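**Q** any chance you can model this:
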Amino acid sequence: MKVEQIYTGCLAEAAYYIESQGEVAIVDPLREVGPYIEKAEEHGAKIKYVLETHFHADFVSGHLDLAKKTGAKIVFGPTAQPNFDAHIATDEEILPLGNIKIKVIHTPGHTMESTTYLLIDEEGKEKAIFTGDTLFIGDVGRPDLAVKTNLTREDLAAHLYDSLRNKIIPLSDDIIVYPGHGAGSACGKSMSTETTDTLGNQKRFNYALREGMTKEEFIKEVTTGLVDPPQYFPKNAVMNKMGYESFDEVLSRGAVGLDPSNFESVVDKNNALILDTRNKEEFIKGFVPGSIWIGIEDKFAPWVGALITDLKQPIVFIADKGIEEEVITRLARVGYDNILGYMDGGFEAWKNSGKDIDTLNEIGPHDFTNLYDTEKLNVLDVRKKSEFESQHIEGAINFPLDFINKNMDKIDRKTPYFLHCQGGYRSVIAASILKSRGFNEITNVRGGINEIMKSCIKLTKYHEPETML
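**A** Alright, predicted model coming up:
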């Protein structure tokens, strides 16, 4: 028997490869299915099942392509109603895999179709649970992400309480917990950086499994402090339920190199968004006018999903040579399939063509500190509300990047603003979006509050914040 966690840091998502006697089950695959097929072929094995724990909201699963390419059976838990052929398992149904078994355990709450898969080894011992978004390490799935339902989040939290108490907690302490996500995912509130643990440890340390906790206490704790989910979540859940275009077609359409003239023509003809994915330092020095920047090196896909409000938005992009396919893959993982090509030769090709370029104003932390001490500055802190409330620059306004599209009308195009975040990634995204919308008096503070504090820690104060949330 072989069990492998395949963790993707950009999405904080875990898929799983389970193999026994030449048969394989894949749990919650990502959109691009080639790696799973290659792994099975390397081992001389055949993929028998694609096990889906629920209709995912934070990424587009690869279940359809994987089933089509391998003949594997897509499996969902009870109550799931997908718009395609799948096996809807019954609670406690046994799925044979080589000489091991996988037991279906219906665990509604995160969503009503949410299902945990219990691995039973060759000797009949219960070894591991693949919990999807029902149980994380240190947390549980938030109960407000289900595809359209008449149930409130409190109703779903009540179901989750019952699932955990009646289906998960009674299992043996030595069972290994393999969750669907780790820290950084918006599917929970306070996940651990660990991506696996024993169930016994979770019974001791996970607040949601606390002994003696009443249903009312659980509902309150699980629903308190939830912020609005990223706007793409419900759209991805619908794609996973209703079906989607093959990733191969998305890749074929998007992997087209365009010279500067054709690039410009595609933008004009399709009203395409120009997405620059290069290193932020390179972007600041020069970019195609109207571009927005979301760097491939960080949480690229979740930020695309949070900020580009239309999944059908035509997109062309600029990337460093050799990573064009990676950009397309990451966009497709969160449902952005209308990719029309990339700048062949990168930004240098645009620059060498003699076409107009734009730059982003930036100031170092030391110069910012000196300016702050002598002038009244309009400072926008683009971190999350919770980060801002913990510690921030006195007089700054919280302008969270997550909600920039909602709050943009609350600032003035003619007013100079200085933007910062924690380390410099989010503020460049925010500055590029604002500049593309006609806010030209924008200056990014290099290095964010991390560097500002090194320069002059007296800038940070604790007080009742101003916020745009």
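
**Q** okay, CA-based contacts and neighbour counts for the rest of this
**A** Fine.

**Q** skip the chain neighbours and tell me the closest residue to Asp144.
**A** Of all residues not flanking Asp144 in the chain, Arg153 sits nearest, at 5.0 Å (C-alpha to C-alpha, 6 or more residues apart in numbering).

**Q** burial count for the one you found?
**A** 21 (other C-alpha atoms under 10 Å).

**Q** that one and Thr223 touch, don't they?
**A** Yes - counting by C-alpha atoms under 8 Å, Thr223 is a contact partner of Arg153 at 7.3 Å.

**Q** show me the common contact partners of the two, please.
**A** Shared contacts of Arg153 and Thr223, defined by C-alpha atoms under 8 Å, 6 or more residues apart in numbering, comprise Pro143.

**Q** can you tell me what sits against the helix or strand containing Lys48?
**A** Element membership for Lys48, per DSSP states H and E: strand 46-51. Residues outside strand 46-51 that contact it (C-alpha under 8 Å, 6+ apart): 22-29, 37, 40, 63, 66-67, 70-76, 97.

**Q** I'd like the structure of this one too, to check against the first:
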Amino acid sequence: MQIDIIETTSLGDRSYLVSDAGVGVVVDPQRDIDRVQALAAERGVAISHVVETHVHNDYVTGGLELARVTGAAYVVPAGDTVSYDRVPASDGDVLVAGQMRLQVLHTPGHTHHHVSYALADAQGAVQAVFTGGSMLYGATGRTDLLGAEHTDTLTHAQFHSVRRLVQELPAGTAVFPSHGFGSFCAATPTSGTSSTVGEQAKVNPALTQDEQAFVDQLIAGLGAYPAYYAHMGPINAAGPDPVDLSTPRAVDAAELATRLEAGEWVVDLRARTAFAAGHLPGALNFELSNNFLTYLGWLYDWDAPLTLIGESEQQVADARRELVRIGVDRLAGAAVGSPEELAAGRELGSYPVTDFAGLAAQLADHDDTVVLDARRDDERAAGGVRGSIHIPIHELSGRIEEVPGGDVWVYCGSGYRASIAASILARAGRRPVLVDGGYGDPDTGSAAVGLHTESVSV
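**A** From the prediction side, this is the model:
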């Protein structure tokens, strides 16, 4: 028996392929199923079952399509209302896949109908448990995605679900969650990349605290999550369309200019320093990296025309793959080339880039400098540059009038969100200065140059 991990680092999620004697089971697959199909072919297995631990709120599933193209049984929790045929998974059910057995365990908390799957071999020995958004590594899945009115009930349920897993499964059982590797579906920060039920019994808050302490701590740790989550559950319940990874329609310089002048979403995928050095006025900068999908999905006006600007066809294709994972399927087009090639004679925009040492020097000479902190509330509560304005990146477009005129020095926890904020400010006619670096970096961040404060009112 072999368990392969399929990482989707841009979402902080994992999918799994379990293989044994030519039979494969897939757990919580992402939308771009070609990765799973290639791995199954490499392992020489036929996929008999595609199983979901829950109706996902942070990505569009590939489960329905994967089951359709492979002829596999599609297994979804019985309590969830969906618009397609599925094998309903109820507590106590046992799925037979060749010599493998998967027992369904109802583990509510992340959602009401969430299930986990305990995997046993032909001799009946439990080898692993796929926990979705229930037991994570040193944490649990968040419990507020179905609405505030459900949070308390689900948090209490999460406590008991994690304890059930420990009570019913052997201590040596390997734990394989779907969330918790940077996903906003984790209620609190996770730790590690592998674990067992026995290890979690020693470190997981649901297993080391009493129920009310766990509930209070988890709810207190629930911060903001990406706005696109609101669309994922309904798409997954209705049944996603087949994935489309085709090349977007080519957009020439003239059409690009028209879209920019109309104020449409035109996203430049280049590195933030390259964008700052020269870009098409009105374009927004979402550097194609691990943070791209989270923040574009968070800020994007859902269903608005979206045009990509890439340095190469491959960069556009990579962005396309990322976007389909959250259901952004219908791109208005894409342009490939340098800013100079795409400007069609128009003057390029630019703004300065500095670091925290540069910001410190600026503040030493000019105490009236406008500094914008684009981090989340929970990050701000732990410290910030004294005198800075705090507007989380996901609120900036709606609160831009709160930012004073003139130069605006903008920072975040890594430089990534600051680069998005800088492009938003530039688009609005402001004069940003990008502080490229992490606020908490010990060598180059705020503390290293004396800008760190221990706490800031939010």
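
**Q** TM-score of the superposition?
**A** Put the two chains on top of each other and the TM-score (TM-score structural alignment, normalised by the length of the second structure) is 0.92; 454 aligned residues with a C-alpha RMSD of 2.2 Å.

**Q** hang on, Val304 of the first structure packs against Trp293?
**A** No - applying C-alpha under 8 Å, one finds Val304 of the first structure not in contact with Trp293, separated by 9.8 Å.

**Q** quick check on the contacts of strand 46-51 of the first structure: which are buried?
**A** 22-29, 37, 40, 63, 66-67, 72-76, 97 (16 or more other C-alpha atoms under 10 Å).

**Q** among these, name the ones in strands.
**A** Counting by DSSP state E, these place Glu23, Val24, Ala25, Ile26, Val27, Lys73, Ile74, Val75, Phe76, Leu97 in strands.

**Q** ok, which pair from these is furthest apart?
**A** Glu23 and Phe76 (18.7 Å; C-alpha to C-alpha).

**Q** ok, which stretches of the stretch 301-450 of the first structure are strands?
**A** Listed in chain order, the strands of the stretch 301-450 of the first structure (DSSP state E, counting those that start in this stretch) span 315-318, 339-343, 361-363, 379-381, 392-393, 397-398, 417-420, 442-445.

**Q** which of the ones you listed sits closest to Glu52 of the first structure?
**A** strand 339-343 (27.0 Å).

**Q** read off where that closest one ends up in the second structure.
**A** Under TM-score structural alignment, strand 339-343 of the first structure corresponds to residues 331-335 of the second structure.

**Q** what does that stretch contact?
**A** Residues from elsewhere that reach stretch 331-335 of the second structure, judged by C-alpha under 8 Å, 6+ apart: 248-253, 256, 305-310, 316, 342.

**Q** what's the ChimeraX line that selects buried ones from those?
**A** A single ChimeraX command selects the buried members of the contacts of stretch 331-335 of the second structure (16+ other C-alpha under 10 Å):
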select :248,251,253,256,306,307,308,309,310,316,342
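
**Q** wait, a helix at Phe275 of the second structure?
**A** Yes - checked against DSSP: H, G, I helix; E, B strand; the rest coil, Phe275 of the second structure lies within a helix.

**Q** can you get me a residue count around it?
**A** Neighbour tally, Phe275 of the second structure, other C-alpha under 10 Å: 23.

**Q** same check on Ala237 of the first structure?
**A** By other C-alpha under 10 Å, 24 other residues sit near Ala237 of the first structure.

**Q** just Tyr16 of the second structure next, same as before
**A** When neighbours are defined as other C-alpha under 10 Å, Tyr16 of the second structure has 24 of them.

**Q** is it in a helix, a strand, or coil?
**A** Note that with three-state DSSP, the state of Tyr16 of the second structure is strand.

**Q** ok but Gln212 of the second structure is inside a helix, no?
**A** Yes - per three-state DSSP, Gln212 of the second structure lies within a helix segment.

**Q** which residue lines up with it in the first structure?
**A** Correspondence of Gln212 of the second structure to the first structure, assessed by TM-score structural alignment: Glu216.

**Q** contact partners for that match?
**A** By C-alpha under 8 Å, 6+ apart, the contact list for Glu216 of the first structure is empty.

**Q** and the one 10 residues further on, by the same measure?
**A** Listed by C-alpha under 8 Å, 6+ apart, the contact partners of Leu226 of the first structure are Lys189.

**Q** same deal with Ser185 of the first structure?
**A** The neighbourhood of Ser185 of the first structure, defined by C-alpha under 8 Å, 6+ apart, consists of Leu11, Ala12, Glu13, Met191.

**Q** now those as CSV including distance to Arg426 of the first structure?
**A** Converted to CSV, these look like this (distance: C-alpha to C-alpha, whole Å):
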residue, distance to Arg426 of the first structure
Leu11, 16
Ala12, 18
Glu13, 21
Met191, 21
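
**Q** which ones among these lie within strands?
**A** Of these, the ones assigned to strands by DSSP E are Glu13.

**Q** just curious, which of the contacts of Ser185 of the first structure is nearest to Pro465 of the first structure?
**A** Checking these against Pro465 of the first structure by C-alpha to C-alpha gives Met191 as the nearest, at 26.3 Å.

**Q** need the counterpart of the closest one in the second structure.
**A** Using TM-score structural alignment, the partner of Met191 of the first structure in the second structure is Pro189.

**Q** list the contacts for that match?
**A** Gly138, Ala139, Gly180.

**Q** 7 Å instead, please
**A** Shown in contact with Pro189 of the second structure (C-alpha atoms under 7 Å, 6 or more residues apart in numbering): Ala139.

**Q** Met239 of the first structure now?
**A** Val60.

**Q** now the equivalent of it over in the second structure: which helix or strand?
**A** Aligned counterpart of Met239 of the first structure in the second structure: Ile235 (TM-score structural alignment). Per DSSP H and E, Ile235 of the second structure falls inside helix 229-238.

**Q** in a helix, that's where Pro240 of the second structure is, yeah?
**A** No - Pro240 of the second structure: not assigned to a helix; according to three-state DSSP it is coil.

**Q** from Val60 of the second structure, how far out is it?
**A** According to C-alpha to C-alpha, to the nearest Å, Pro240 of the second structure stands 7 Å off from Val60 of the second structure.

**Q** what about these two, which has more around it?
**A** Neighbour comparison, Pro240 of the second structure and Val60: the larger count goes to Val60, with 29 against 18 (by other C-alpha under 10 Å).

**Q** distance of the more buried one from Val243 of the second structure?
**A** 10 Å.

**Q** Asp355 of the second structure now?
**A** Here the criterion is C-alpha to C-alpha. By it, Asp355 of the second structure lies 41 Å from Val243 of the second structure.
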